[in-house]
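*Asks:* structural data only, the sequence is not supplied:
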């Protein structure tokens, strides 16, 4: 399921030279200028980095909840149930994450 979602994300993002991919959380993490943008989870859910300001709007969207891998929620990171990720919703999540991550300074490669 995560591989299918990753392919859909690749298609939605297109050929942006500033987007990278790394393996993370058992799925694929997509980065923008080295900063985490969105990622796939093993169960086909999406992880989106939306930041604190957009979080209330993000949590109001269908299937959204704050990321919680370790019993401690992480502000600004949203998990979205796979059943709520049609192509329109996926595009909206990528756009929301891009609004937050896009202005961030590029990460320096180690």
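*Replies:* Sure, I can see it. Predicted model, so just to flag it, every value in this text is computed and none were measured.

*Asks:* rest of the way, CA atoms for contacts and neighbours
*Replies:* Fine.

*Asks:* so which residues of this protein form helices?
*Replies:* 2-13, 51-59, 87-101 (DSSP state H).

*Asks:* so which of the ones you listed is nearest residue 35?
*Replies:* helix 87-101 (6.8 Å; C-alpha to C-alpha).

*Asks:* now that closest one against helix 51-59, angle please.
*Replies:* 160 degrees (axes from the mean of the first three to the mean of the last three C-alpha atoms, to 10 degrees).

*Asks:* next, the one to line up against it:
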């Protein structure tokens, strides 16, 4: 399945001008790294995958259209899957990208 190019363009508009950000194809979509730390992914299956603080993980699950990201059968605490309907507007995308960016910036650069 191909990733949502319009959603990827929205994320690129938010992160692409940052000197500390770079995009890379992975997970069937596109991931944005900030200081070498993954922040947000436009998923090949639709929607976003957003890196958040493990301490904030449960609170993020209260948001509509969210779930814990599961990779190879393992739940990934600190990663939130945001379904397409929950990131359909530019303001929704910006809010989730900001969360991923904030957490990536809190980590040591790689």
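*Replies:* That came in fine, so what should we check first? Note that the coordinates shown come from a computational prediction; the quantities given were computed from them, not determined experimentally.

*Asks:* may I have the TM-score of the superposed chains?
*Replies:* Here the TM-score for the pair of chains, by TM-score structural alignment, normalised by the length of structure 1, is 0.90; 107 aligned residues with a C-alpha RMSD of 1.2 Å.

*Asks:* and among the helices of structure 1, the most buried is which?
*Replies:* Most buried of the helices of structure 1, by mean neighbour count (mean count of other C-alpha atoms under 10 Å): helix 87-101, with a mean of 18.

*Asks:* so where is it in structure 2?
*Replies:* With TM-score structural alignment applied, helix 87-101 of structure 1 matches the range 90-104 in structure 2.

*Asks:* what residues does that stretch touch?
*Replies:* Contacts with stretch 90-104 of structure 2, where a contact means C-alpha atoms under 8 Å, 6 or more residues apart in numbering, come from 7, 10-11, 14, 33-35, 37-40, 50-53, 86-87.

*Asks:* which residue in structure 1 aligns with residue 8 of structure 2?
*Replies:* Alignment note (TM-score structural alignment): residue 8 of structure 2 maps to residue 6 of structure 1.

*Asks:* one more: residue 17 of structure 2?
*Replies:* Checking TM-score structural alignment: residue 17 of structure 2 goes with residue 15.

*Asks:* who are the contact partners of its match?
*Replies:* Contacts of residue 15 of structure 1 (C-alpha under 8 Å, 6+ apart): none.

*Asks:* any idea how far residue 94 of structure 1 is from the residue nearest the centre of structure 1?
*Replies:* Central residue of structure 1 (C-alpha atoms, centre = their mean): residue 38, 1.9 Å from the mean position. Per C-alpha to C-alpha, to the nearest Å, residue 38 of structure 1 is found 7 Å from residue 94 of structure 1.
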